[in-house]
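Engineer: Make a model of this:
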Amino acid sequence: MPTYEFRCRTCDDTFELQRPMSESSAPASCPDGHSDTVKLLSMAGISGTQQQPQGGGGCCGGGCCGS
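Structural biologist: Reported below is the predicted structural model:
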């Protein structure tokens, strides 16, 4: 199940909740009970550089299929 990070606007605390993707936009209360929260953008799996494949091309990089 995905983990979503939230920030409470009242106490400025951040917290995480695990919930199904179908509930990703549902409101969340902070552990202290405040309801004024915002879901934070997760940067997991995002990198600043994109690696390019090595080799010639084709289905396997040009090694075995004759590309």
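
Engineer: Only C-alpha atoms from now on, for both contacts and neighbour counts.
Structural biologist: Will do.

Engineer: residue ranges for the helices of the protein, please.
Structural biologist: Secondary structure of the chain (DSSP state H): no helices located.

Engineer: show me where it has strands.
Structural biologist: 3-8, 14-18, 37-39 (DSSP state E).

Engineer: tilt between the first one and strand 14-18?
Structural biologist: Meaning strand 3-8. With axes from the mean of the first three to the mean of the last three CA atoms, to 10 degrees applied, the angle from strand 3-8 to strand 14-18 works out at 150 degrees.

Engineer: let's see this one next to it:
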Amino acid sequence: MPRYEYRCRSCGDTFEVSRPMAQSSDPASCPAGHDDTVKLLSAVAVGGTQGSSGPAAPSGGGGCCGGGCCS
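Structural biologist: Modelled structure (predicted):
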């Protein structure tokens, strides 16, 4: 089930709520009971393998600054 991050405008607390995607736009109350919250935009990494720092840099040239096109 997806988790959504919210911030309470009243107390400044940041918290997460697990709910179905169909309820992603529903309002959420903070743990202290305040209703003035805003859903935060989260950056999600997709793909790759665990422990990977991203795609490997190409080797053996190619591209303008790594290959033979710049003299």
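
Engineer: Tell me which of the strands of the first structure lies nearest to C30 of the first structure.
Structural biologist: Closest to C30 of the first structure of those is strand 3-8 (CA to CA; 6.1 Å).

Engineer: Can you state the mean residue-to-residue distance of the closest one versus the second structure?
Structural biologist: Taken against the second structure, strand 3-8 of the first structure registers an average deviation of 0.2 Å after superposition, with mean CA distance after the TM-score superposition for the first structure.

Engineer: So which other helices or strands are in contact with that strand?
Structural biologist: strand 14-18, strand 37-39 (3 or more CA pairs under 8 Å, 6 or more residues apart in numbering; DSSP states H and E).

Engineer: Could you check how far L40 of the first structure is from S22 of the first structure?
Structural biologist: 17 Å (CA to CA, to the nearest Å).

Engineer: now Y4 of the first structure
Structural biologist: According to CA to CA, Y4 of the first structure and S22 of the first structure sit 12 Å apart.

Engineer: Which of the two has more residues huddled nearby?
Structural biologist: In terms of neighbours (other CA atoms under 10 Å), Y4 is the more surrounded of Y4 of the first structure and S22; the figures are 18 against 7.

Engineer: how about the equivalent of V38 of the first structure over in the second structure, what does it touch?
Structural biologist: Here V38 of the first structure is matched to V38 in the second structure, going by TM-score structural alignment. Contacts of V38 of the second structure were listed using CA atoms under 8 Å, 6 or more residues apart in numbering, and they are 6-9.

Engineer: Include neighbour count and distance to E16 of the second structure when you put those into JSON lines, please.
Structural biologist: Converted to JSON lines, the contacts of V38 of the second structure look like this (neighbours: other CA atoms under 10 Å; distance: CA to CA, whole Å):
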{"residue": "Y6", "neighbour count": "22", "distance to E16 of the second structure": "6"}
{"residue": "R7", "neighbour count": "19", "distance to E16 of the second structure": "9"}
{"residue": "C8", "neighbour count": "21", "distance to E16 of the second structure": "11"}
{"residue": "R9", "neighbour count": "14", "distance to E16 of the second structure": "15"}
